[in-house]
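>>> coordinates only, no sequence provided:
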């Protein structure tokens, strides 16, 4: 007989203090708790009522305030992953043409022989900018019902392909790092959730 693996409960977020937290420890705790409202645990379990309240709060105070709180979190954490998804979404919205060109060039280079298997592993087809942005939007408003691991891997693959499509060394380095961060977050979530 197999015993069920114990999962920590999703932490409760003090939604009244979001955006007004000055204490670094309390800010970190609030950051992690709010991120857990959107991502849930490794099994996708979350408190739907609290998630709805969080989304309403985000509408009231502006999502930028919450995203800024997530920005200080380590890359392989729930708030760190959400910060990176948020930043990617902002980039897609602010430079759609540039990103589409990078993605197209990157796809051409990947299909012309550049191996990118470590990022594309487990991803059926590389998602384009619109698909990635749509999934990120769903995650950030608590409407995502798919597998967060797959969403993170698809975002990582997209960013990795964009890295292949640029000649600028600094941009390539940043994009590869972002791709690796998203991929590492996906692996961590699959292994038991992001802290």
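Received it, and whenever you're ready, just let me know what you need. All values derive from a computational prediction rather than experimental measurement. Numbering: from 1, shown residues only.
>>> from now on I want contacts and neighbour counts done on CA atoms only, so please keep to that.
Will do.
>>> and the helix or strand hosting residue 32, which residues are buried?
Residue 32 is located in helix 24-39, with elements delineated by DSSP states H and E. By 16 or more other Cα atoms under 10 Å, the buried positions in helix 24-39 come out as 27-39.
>>> what does stretch 60-79 give?
63, 66, 67, 69, 70, 71, 73, 75, 76, 77, 78, 79.
>>> stretch 156-167 now?
Buried-residue list, stretch 156-167, by 16+ other Cα under 10 Å: 156, 157, 158, 159, 160, 161, 162, 163, 164, 165, 166.
>>> which residues sit in contact with the fourth one?
Just to be clear, that refers to residue 159. Neighbour list for residue 159: 175, 176, 178, 179 [criterion: Cα atoms under 8 Å, 6 or more residues apart in numbering].
>>> take this one as well and set it beside the first:
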């Protein structure tokens, strides 16, 4: 009789703080690279809309923990490391699209760069529009220019970071715990934005491995 397996639940807001993997990061390096490149190559070569949709929903089918175990220990400048972060961004947003839309909306109002335009979220900012934006970014990574997808992901992350920081400032006097949480999220978004930007430059120069 097959034993029923119940997948542990990981709250989206905790994902930036919880990169799950083996104690020895080198154990799955080869598998991480092989699967990442094979997945990208298969999607690009087949150009099958149904396959693309399955890849977009990979986390829903396999679970964020399983994807993390395979790719999260890969170097951030590698293909598996970058794909992991793209899936992570999508999962964080889709896990709480309401909060994500609030952060993005605030960021859109206070940021002084062109990042909101590059990110490409449809106005007005809604939970659905930020979810669709992240889906489109991930889709572009597999069906378009990978570097452009990374640049969009970087810009989206910068807007989220600006929004989280702005919300943290406004709540610091009344809710210190929430303000601290938002500040931490802003930092995580800023860090992942820089990884995406560096990854885009590396991809264009052939340095992603």
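Happy to help now that I have it. What you are looking at is a predicted structure, and each value in this text was computed from that prediction instead of being measured.
>>> which among the buried residues of helix 24-39 of structure 1 gets closest to residue 123 of structure 1?
Distance to residue 123 of structure 1 across these (Cα to Cα) is lowest for residue 39, with 19.6 Å.
>>> ok, that closest one to residue 33 of structure 1 distance?
10 Å (Cα to Cα, to the nearest Å).
>>> can you say which helix or strand has the spatially most central residue of structure 2 in it?
Central residue of structure 2 (Cα atoms, centre = their mean): residue 89, 1.9 Å from the mean position. Assessed by DSSP H and E, residue 89 of structure 2 sits inside helix 79-95.
>>> hey, where'd the helices end up in structure 2?
29-46, 49-56, 58-62, 64-71, 79-95, 97-110, 115-119, 127-143, 146-171, 176-204 (DSSP state H).
>>> turn those into TSV, columns for distance to residue 23 of structure 2.
Listed next are the helices of structure 2 as TSV, based on distance: least, Cα to Cα, whole Å:
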stretch	distance to residue 23 of structure 2
helix 29-46	13
helix 49-56	27
helix 58-62	21
helix 64-71	10
helix 79-95	17
helix 97-110	31
helix 115-119	35
helix 127-143	28
helix 146-171	28
helix 176-204	22
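>>> and these, which is most packed in?
Mean neighbours per residue, mean count of other Cα atoms under 10 Å, is largest over the helices of structure 2 for helix 146-171, with a mean of 25.
>>> ok now it, how far from the chain's centre?
Remark: helix 146-171 of structure 2 is offset 11 Å from the chain centroid, using Cα atoms, centre = their mean, to the nearest Å.
>>> one more: stretch 182-194 of structure 2?
The answer for stretch 182-194 of structure 2 is 12 Å, by Cα atoms, centre = their mean.
>>> repeat for stretch 173-182 of structure 1
12 Å.
>>> how about stretch 167-187 of structure 2?
Using Cα atoms, centre = their mean, the offset of stretch 167-187 of structure 2 from its chain centre is 21 Å.
>>> do stretch 168-186 of structure 1 as well
Remark: stretch 168-186 of structure 1 is offset 13 Å from the chain centroid, using Cα atoms, centre = their mean.
>>> do stretch 54-62 of structure 1 as well
19 Å.
>>> got it, and stretch 37-55 of structure 2?
The answer for stretch 37-55 of structure 2 is 19 Å, by Cα atoms, centre = their mean.
>>> what does that stretch rub up against?
Against stretch 37-55 of structure 2 from outside (Cα under 8 Å, 6+ apart): 79, 80, 139, 142, 143.
>>> before we move on, what about stretch 170-189 of structure 1?
41-42, 75-78, 81, 84, 119, 148-150, 152-153, 155-160, 162-164, 166, 194.
>>> apply 7 Å and report the result again.
Stretch 170-189 of structure 1 has contacts (Cα atoms under 7 Å, 6 or more residues apart in numbering) with 42, 75-77, 81, 149, 152-153, 156-157, 159-160, 163, 166, 194.
>>> kindly report the same for stretch 75-83 of structure 1.
Identification of contacts with stretch 75-83 of structure 1 by Cα under 7 Å, 6+ apart yields 31-32, 35-36, 67, 70-71, 73-74, 181-182, 184-185, 194-195.
>>> what's the angle from the helix holding residue 89 of structure 2 to helix 97-110?
Interaxial angle, helix 79-95 of structure 2 versus helix 97-110 (axes from the mean of the first three to the mean of the last three Cα atoms, to 10 degrees): 100 degrees.
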